[in-house]
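Trainee: here's a sequence, model it:
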Amino acid sequence: MKFLQRSFISSIAAFVCGCSSMPKSVEQWRTGLQYQKVGGETMAYRCYGDKTKPVVVLLHGLPTSSYLYRRIAPKIAEQGFYVITPDFIGFGASTKPVDDAAYNMDLQAKRLSQLLLNLNIQHYSVVAHDMGGLVGFELLISHSDQIQSFFVLNTTAYVDGFTPPPEMSMIAGSMGGVMTSMMSNPVTGELLTAKFIKDNMGHPERLTKEAKENYWWPMHEGATKPMRATAKNFSSIMARYPVYQAALTAYRGPSRILWGAKDKVLNFEKLSAQFSRDLKLTSAKVQRIDDAGHFLQEDYPDLVASNILYLLGDI
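Mentor: Have a look, this model is predicted:
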């Protein structure tokens, strides 16, 4: 009984002080990151391959980071491409401003454009997942002439077929502060973050301990801020969908769709049909993975990489 009491007291102390040391796996991942100042913030990113080769930019979503593509980017680079995986501001190792306005999608796109400009990159292909799709659509609006190809991975520009996850509604509400505190603190944070990722995978058993640590640690550092800001701003984001649809319709470059069909939030049949219509895709350009979920990069990284390479072969 005394042991249990001591353990409980230690857990409460950790919750109150919020202290925790960075996991070794996170330290190791971050040794490979680079940093650039963009729009007054510091953006972390990782590069793979020869910078003289065609450029591919892989965009993550909520609540992940460039780490999502750790097993995909190297395979693309090996086939003769220069791959860039950024951490959007508020995520991964990038800075995490307090102001909700810092997380507007157009601002995220402007920062990404500034990063690419700083790296002297004029033309590139985009692979967009989840919230990264919204940033990618903003790029289609402002820099379509620079985008050589566009790859869609479980994201949306349409209301029909999109069911916002209940966790996001809760985070936006009166209990949002409590929920984000629970996700960021050392006692419950890693467990809750891992549960969210695993609940949206087709094969949750494939999420490693190292992956759980790398997805949670940014939460501990403040990545819950953009999560809550995005949740509170859902209505404004969806109001911009028609503008995104117009940008997709106007786009003339090569494009493909790959979808984890067990996605609980984004319906494959409805959304792939709408994307296919606006991007003018034949069925051959659309592939579903029946037993993959929303985080198909964790379920089937090799298959995601090979499909991206198919698209790049169309440039």
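Trainee: CA only for contacts and neighbour counts going forward, please
Mentor: OK.
Trainee: neighbours around Ser272, how many?
Mentor: By other C-alpha atoms under 10 Å, 25 other residues sit near Ser272.
Trainee: so who does it touch?
Mentor: Listed by C-alpha atoms under 8 Å, 6 or more residues apart in numbering, the contact partners of Ser272 are 257, 286.
Trainee: that one in helix, strand or coil?
Mentor: helix (DSSP: H, G, I helix; E, B strand; the rest coil).
Trainee: look up how far Val152 lies from it.
Mentor: Distance of Ser272 to Val152, given as C-alpha to C-alpha, to the nearest Å: 9 Å.
Trainee: same check, this time on Asp160
Mentor: 17 Å.
Trainee: and stretch 46-66, which residues are buried?
Mentor: 46-49, 51, 54-66 (16 or more other C-alpha atoms under 10 Å).
Trainee: and Tyr241, how many neighbours does it have?
Mentor: Based on other C-alpha under 10 Å, the number of other residues close to Tyr241 is 17.
Trainee: can you tell me the closest non-neighbouring residue to it?
Mentor: Ala157 (5.0 Å; C-alpha to C-alpha, 6 or more residues apart in numbering).
Trainee: ok, that neighbour - contacts?
Mentor: 134, 238, 241-242, 244-245.
Trainee: filter those to the buried ones?
Mentor: Applying 16+ other C-alpha under 10 Å to those flags 134, 241, 244-245 as buried.
Trainee: run the chain-centre distance for the longest helix along the chain.
Mentor: The residue-count maximum for a helix in the chain (DSSP state H) belongs to helix 2-17. Put simply, helix 2-17 sits 34 Å off its chain's centre (C-alpha atoms, centre = their mean, to the nearest Å).
Trainee: could you pull out the buried residues of that helix?
Mentor: Phe15.
Trainee: following element in sequence after it, please.
Mentor: Sequence order places helix 24-30 as the next helix or strand after helix 2-17, per DSSP states H and E.
Trainee: can you tell me the element the closest residue in space to Ser255 that isn't next to it in sequence falls in?
Mentor: Nearest non-adjacent residue to Ser255, counting by C-alpha to C-alpha, 6+ apart: Phe150, 4.8 Å away. Assessed by DSSP H and E, Phe150 sits inside strand 147-153.
Trainee: helices or strands up against that strand?
Mentor: strand 124-129, helix 131-143, strand 255-260, helix 301-312 (3 or more C-alpha pairs under 8 Å, 6 or more residues apart in numbering; DSSP states H and E).
Trainee: to compare against the first, here's the next sequence to fold:
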Amino acid sequence: MTISYKYQQVGKVNVFYREAGPKNAPVLLLLHGFPSSSHMFRDLIPQLAGTYRVIAPDLPGFGYTQAPPRGEFDYSFDNLAAVVDEFTQALSLNKYALYVFDYGAPTGYRLAMAHPERVTAIISQNGNAYLDGFSDQWTAWEEYWRNPSAETREACRVTLSADVIENWQYRTGADSTRLGPDGYMLDIALMSRPGAEEIQLDLILDYRSNLDRYPEFQAYFRKYQPPLLAVWGRHDPAFIPAGAEAYKRDLPAAHVHLLDTGHFALETHCSEIAQMIRSFLEQHL
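Mentor: A predicted model of the protein is given here:
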């Protein structure tokens, strides 16, 4: 299966994306999380592209997407969603299933609320939409949200370090014999680019806006009842399994699967997740 690597200009943002699969097949839009990029889907795309048109963009501030510097572009979740919205329109994606992970969840759910008629199904892989899903490891971020200052901003900078990316985000709860270095090494390299940390600290501050919108996301679920698969690494140090189970409150028919791995579940359980996605989408698309 051939994967194409392309750019799509969206206003001031030149969006890098990966695409594979038949042009006339149902679309699956993959939205990555922090601190990764569409590279996290490198193994999943070939497993789904035989049946689906799979498209995975890099969000502004991540990966290879070319976006303006701070001051010329407001790095907020509203703007991430707006760019993805315009990106889907530029590609004439009128119907699509969403795969959302981490930051991709609040980005994708904004998109779903704006265009509920376009969303055919949702796969949430450690993508939170409920307060139930938060672990007790958010102290520095929560203090920054409550009291934005130079001091609290600086306290969050360790979140962006190579050690935290590799050992906390990738290795926690994962089988080290199944975890290759490619994902976290690329994330670390991209995070070290000039200006990257300040963009990420802006997004960390704006993450509080997602919690404010959780009731809206949940109201969208209740009203539109999109088919939803929650597939979760049960040892995620940030988003705990209760966040996956919580979807059933608003979507009683939701499928929930907990895997014996961590936050970046695709790094260790890609084949298992791909099979779950194929089975789920065959039922609903």
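Trainee: sorry, back to before: which of the helices and strands packed on strand 147-153 of structure 1 is buried the deepest?
Mentor: Ranked by mean neighbour count, those are led by strand 255-260 with a mean of 26 (mean count of other C-alpha atoms under 10 Å).
Trainee: which part of structure 2 matches that one?
Mentor: The aligned range for strand 255-260 of structure 1 in structure 2 is 228-233, by TM-score structural alignment.
Trainee: from the chain's centre, how far out does that stretch sit?
Mentor: 12 Å.
Trainee: one more: stretch 94-101 of structure 1?
Mentor: From the chain centre to the centre of stretch 94-101 of structure 1 is a distance of 16 Å (C-alpha atoms, centre = their mean).
Trainee: that older thread, show me which of Asp160 and Val152 of structure 1 is the more surrounded one.
Mentor: For Asp160 of structure 1 versus Val152, the count of surrounding residues by other C-alpha under 10 Å is larger for Val152: 23 against 12.
Trainee: which residue in structure 2 lines up with that one?
Mentor: Match for Val152 of structure 1 (TM-score structural alignment): Ser124.
Trainee: and for Leu33 of structure 1?
Mentor: Using TM-score structural alignment, Leu33 of structure 1 lines up with Tyr5 in structure 2.
Trainee: hey, where'd the strands end up in structure 1?
Mentor: Listed in chain order, the strands of structure 1 (DSSP state E) span 34-38, 41-48, 55-59, 82-86, 124-129, 147-153, 255-260, 286-289.
Trainee: just the buried residues of the first one, please?
Mentor: Which is strand 34-38 of structure 1. In strand 34-38 of structure 1, residues buried by neighbour count (16+ other C-alpha under 10 Å) are 36, 38.
Trainee: mean deviation of it from structure 2?
Mentor: When structure 2 is overlaid, strand 34-38 of structure 1 sits 1.3 Å from its aligned residues on average, using mean C-alpha distance after the TM-score superposition for structure 1.
Trainee: repeat for the second one
Mentor: On superposition with structure 2, the mean distance recorded for strand 41-48 of structure 1 (mean C-alpha distance after the TM-score superposition for structure 1) is 1.0 Å.
Trainee: show me what that strand is packed against.
Mentor: strand 34-38, helix 73-78, strand 82-86.
Trainee: neighbouring contacts of it?
Mentor: Residues from elsewhere that reach strand 41-48 of structure 1 (C-alpha under 8 Å, 6+ apart): 32-37, 66, 73-74, 77, 82-89, 92-95, 115.
Trainee: quick one, which of those are buried?
Mentor: Using 16+ other C-alpha under 10 Å, the buried members of the contacts of strand 41-48 of structure 1 are 33, 36, 66, 73-74, 77, 82-89, 92-95, 115.
Trainee: list the contacts of Arg59 of structure 2.
Mentor: In this structure residue 59 of structure 2 is Leu, not Arg. Applying C-alpha under 8 Å, 6+ apart, the residues near Leu59 of structure 2 are 15, 31-32, 37, 65, 80, 84.
Trainee: nearest to Pro116 of structure 2, of those residues?
Mentor: Among the contacts of Leu59 of structure 2, Val84 lies closest to Pro116 of structure 2 (C-alpha to C-alpha), at 14.7 Å.
Trainee: what does that closest one align to in structure 1?
Mentor: In structure 1, Val84 of structure 2 lands on Leu112 (TM-score structural alignment).
Trainee: OK, contacts around Ile123 of structure 2?
Mentor: Ile123 of structure 2 neighbours (C-alpha under 8 Å, 6+ apart): 97-100, 228-231, 277.
Trainee: mind checking how far it is from Trp232 of structure 2?
Mentor: On the measure of C-alpha to C-alpha, Ile123 of structure 2 and Trp232 of structure 2 end up 10 Å apart.
Trainee: in TSV, list the buried ones among the contacts of Ala157 of structure 1 along with distance to Ala101 of structure 1.
Mentor: Below are those laid out as TSV (distance: C-alpha to C-alpha, whole Å):
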residue	distance to Ala101 of structure 1
Leu134	16
Tyr241	19
Tyr244	20
Gln245	23
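Trainee: go through those and flag which are in helices.
Mentor: Short answer: the buried ones among the contacts of Ala157 of structure 1 in helices (DSSP H) are 134, 241, 244-245.
Trainee: now, which of those sits nearest Lys24 of structure 1?
Mentor: Nearest member of those to Lys24 of structure 1, counting by C-alpha to C-alpha, is Leu134, at 32.3 Å.
Trainee: can you pull the contacts of the closest one?
Mentor: 105, 155-157.
Trainee: aligned against structure 2, show me the partner of it.
Mentor: For Leu134 of structure 1, the residue aligned by TM-score structural alignment is Pro106.
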